[in-house]
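1. Here's my sequence, what's the structure:
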Amino acid sequence: MSRTDTVSPTPPDDRTAIPAPPVAEGGWLRPSASAPAEARWGHPDGLQIGLHPLPGPRGLLRVYTPYLDHPRERLLNFIAIEPIPAGGRERGYSELEHSDLDDAPGKRFWSADGMSDAAEPADPLAPSRGLIGTADGVETLTVHVVSERFANGAAVAVRLRFRQDRPHEVGIATLALPGSVPLHACVITATMGNYARLRRLHLADGDVTPAGLWPGFSGTGFTEHGAFGLDRLPRNAAGEVEVSATTDEADPSSATYGDDVAEHWKYSGLRAVQTWIAADPDPEVRALVNARAAYWASSAAIPNGSAFENVELVEPFRQGREFRFRVEPAR
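-> The predicted structure is shown next:
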């Protein structure tokens, strides 16, 4: 059972209008029915996902967590889409590749209520409102986010699903589109752990840290990936894999920064636990992390040392496979 709403087209003479903010209705946050509108979905007081042209680079999902005492425009993390063709190991990069549609940095994303209307690029200022339905007797809000084709031939989309009983979580399922090359994997990676200065990855046999994995690391690049197989990944009571990352700072909002650190890197709000969840994990599932000692695109040192940047779960590709991303206030 589902219902949807039609988004009003944007009149040609109204393209310079300020996009309408999302509206809270029926327990959900959804784009306005009148374009131009911000592309932002989720829980009015819980986790929300947004798309460009909201602030930030193109080719990334924006993760908003207002319940961490964040202002409306403050995001906690980004999520990138990085497909790997079958027979290869090189990823496509939704954030870093240039668009074939306009040659600007970042792959273009657009929203759709279902895959039947997802083939052609849609106006980012006339986003789909999403479908309200039910799953396991719980009301849900579902929207699809489609990427333009990657340079490696991958054509993919993700399905975002919010549940009323999980206000701090979103399900993200990966889908190969018609005409895509076969896929080895379609990685969805949380890309901005440096903002929260995540330094503890909680595994079944104890925590690991950047300092322990890459002692003495410095410079302005990334470390190599640290990889952890199924035998090291924690399980919850339902048998699902749950891999969480946290900061090691008691109050990250009170850190002392160098003069060269940009304002957008300075953490505000409550401490949080960021978690990837995989039901029915594949035997080959791995948790992957890398780290940086300096903030992205700068030489500005991260206070108190290296922190994890990308945190992800990776499995062999399965059509419609869903991982869940959850952000809870730290206790």
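
2. use CA for all of it now, contacts and neighbours both
-> Fine.

3. contacting residues for the residue nearest to residue 204 when sequence neighbours are not counted?
-> Nearest non-adjacent residue to residue 204, counting by CA to CA, 6 or more residues apart in numbering: residue 234, 4.5 Å away. Contacts for residue 234 were tallied using CA atoms under 8 Å, 6 or more residues apart in numbering; they are 202-204, 241-243.

4. same question, residue 46
-> 65-67, 167-168 are the contacts of residue 46 under CA under 8 Å, 6+ apart.

5. Going by neighbour count, which of those residues comes out on top?
-> If you count neighbours using other CA atoms under 10 Å, the busiest of the contacts of residue 46 is residue 65, which has 28 neighbours.

6. ok, so what distance separates the residue lying closest to that residue once chain neighbours are set aside from residue 108?
-> Among residues not flanking residue 65 along the chain, residue 47 sits closest, at 5.0 Å (CA to CA, 6+ apart). According to CA to CA, to the nearest Å, residue 47 and residue 108 sit 23 Å apart.

7. before we move on, the earlier item: tell me which of the contacts of residue 46 is nearest to residue 100?
-> residue 65 (32.1 Å; CA to CA).

8. measure the closest one to residue 31 for me?
-> On the measure of CA to CA, residue 65 and residue 31 end up 17 Å apart.

9. One more: residue 132?
-> 13 Å.

10. Let's see this one next, to set against the first:
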Amino acid sequence: MIFIRRLSMIGLQLLFLLTGTQALAVSQNGDGQWLRPKDPQGALIWGRRDGLIFGLPSPGGIRGPRGLIRVGILGKSSSEPELINFIAIEPVTKGAGSRFSRMGFSELEMSEMDPGKRGKRLWVATTEGKLTRLPAKPQPVERLSVRIEVEPFTANGAHVYVVASIYSDRPHELELAVHHHDNSAPIEELTVTATMGNFERLRHLWLKDRVVDSRELFAGYTDDGFVDKENYRRDEMLMYGDGDALVLATTNEDNPSGVKVTERPSWTYRSINLTQYWRVPARHIQPDLRVKVNGRRVYWASKVTIPGGLSFE
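-> Below is the predicted model of the structure:
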């Protein structure tokens, strides 16, 4: 699922509070809920005990391919990180040709910094990130921000970085702000993409006046690749609060972790039933804001059919 915008958010509504973890250090300042890496050479995971965590490819970190930001939660019983989704960085440069031909793909492009490896390198210069106290009522709000550097894109010349932030009063949301460096090719869209909706098997897309079911939207599709159709404009999205744009995606299953993918165990979802959503604050909405979704019949890089039918990728 894609929001094409300069600033986007992905969040998860959780129905319980999370306990601590043995893999991460708790910050000695702040409200005691922050999780930050112990060792710059170890697991790179940041976030909240009572909400979301996010991470980068690293020894002992959250599993997954290169070139992707990991998003997850801490397990209720194990206190270990549980993967929920991935975020890819896919900037679009200005120029001739189709939008697709001008996109960069952080997960798929070969790395020049690490020859022979697929996926752009993601790294941080400051391991702990920056914890800031912001004035607010009835009490101050804390913000943890982590600047994530992205290896320059070869295909389109884009050079960008991402600032990922979590606020103590919204621990279940991860704010993603994408910026370009001065030496970047001219940018048309600074796009971030959630790439693994079929892990939880998200099949319901909640818009303003209807719920779109992936099995109906992509009915009749029998191939093994990606399938997509129309975009959804701003006036088709839900409105939240003071005019924020909001769209939600949910599974149609009561217990997605109860389904075992025996042919490819890594695709077995192990966390709780969650609502995943994108929200763009009203002050950041641009006229061309839109939602784009695609779907899959089989899991990525396999011939394994997704249990229960097509789901949103």
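
11. TM-score for the pair, please.
-> Scored against TM-score structural alignment, normalised by the length of structure 2, the superposed chains reach a TM-score of 0.83; 273 aligned residues with a CA RMSD of 1.8 Å.

12. where along structure 2 do the helices fall?
-> Using DSSP state H, the helices found in structure 2 span residues 197-200, 214-217.

13. deepest of those, which one?
-> Mean neighbour counts were taken over these using mean count of other CA atoms under 10 Å, and the top value, a mean of 26, falls to helix 197-200.

14. what about that one, how far off from structure 1?
-> Compared with structure 1 after fitting, helix 197-200 of structure 2 has a mean deviation of 0.4 Å; criterion: mean CA distance after the TM-score superposition for structure 1.

15. What span of structure 1 is that helix aligned with?
-> With TM-score structural alignment applied, helix 197-200 of structure 2 matches the range 193-196 in structure 1.

16. Would you map the strands across the stretch 1-150 of structure 2?
-> With DSSP state E, counting those that start in this stretch as the criterion, the stretch 1-150 of structure 2 has strands at 2-3, 7-13, 25-26, 34-36, 45-48, 53-55, 68-74, 81-89, 92-93, 122-123, 130-134, 141-150.

17. So what's the residue count around residue 218 of structure 1?
-> Count around residue 218 of structure 1 with other CA under 10 Å applied: 15.

18. Verify the stated contact: residue 212 of structure 2 with residue 202.
-> No: shown here, residue 212 of structure 2 and residue 202 do not form a contact pair, counting by CA atoms under 8 Å, at 10.9 Å.

19. So the two - more neighbours on which side?
-> Neighbour count, other CA under 10 Å: between residue 212 of structure 2 and residue 202, residue 202 has more, with 26 against 14.

20. Excluding residues flanking it in the chain, which one is nearest the more buried one?
-> Distances taken as CA to CA, 6+ apart place residue 251 nearest to residue 202 of structure 2, at 4.1 Å, with adjacent residues excluded.

21. returning to that earlier point: looking at residue 132 and residue 31 of structure 1, which is more packed in?
-> More crowded of residue 132 of structure 1 and residue 31, by other CA under 10 Å: residue 31, with 28 against 21.

22. show me the contacts for the residue mapped onto the more buried one from structure 2.
-> Counting by TM-score structural alignment, residue 31 of structure 1 lines up with residue 37 in structure 2. Under the criterion of CA under 8 Å, 6+ apart, the neighbours of residue 37 of structure 2 are 24-25, 43-46, 127-128.

23. Can I get the strands of the stretch 1-150 of structure 2 in JSON lines including distance to residue 293 of structure 2?
-> Listed next are the strands of the stretch 1-150 of structure 2 as JSON lines, based on distance: least, CA to CA, whole Å:
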{"stretch": "strand 2-3", "distance to residue 293 of structure 2": "6"}
{"stretch": "strand 7-13", "distance to residue 293 of structure 2": "15"}
{"stretch": "strand 25-26", "distance to residue 293 of structure 2": "37"}
{"stretch": "strand 34-36", "distance to residue 293 of structure 2": "32"}
{"stretch": "strand 45-48", "distance to residue 293 of structure 2": "27"}
{"stretch": "strand 53-55", "distance to residue 293 of structure 2": "22"}
{"stretch": "strand 68-74", "distance to residue 293 of structure 2": "18"}
{"stretch": "strand 81-89", "distance to residue 293 of structure 2": "14"}
{"stretch": "strand 92-93", "distance to residue 293 of structure 2": "17"}
{"stretch": "strand 122-123", "distance to residue 293 of structure 2": "25"}
{"stretch": "strand 130-134", "distance to residue 293 of structure 2": "33"}
{"stretch": "strand 141-150", "distance to residue 293 of structure 2": "24"}
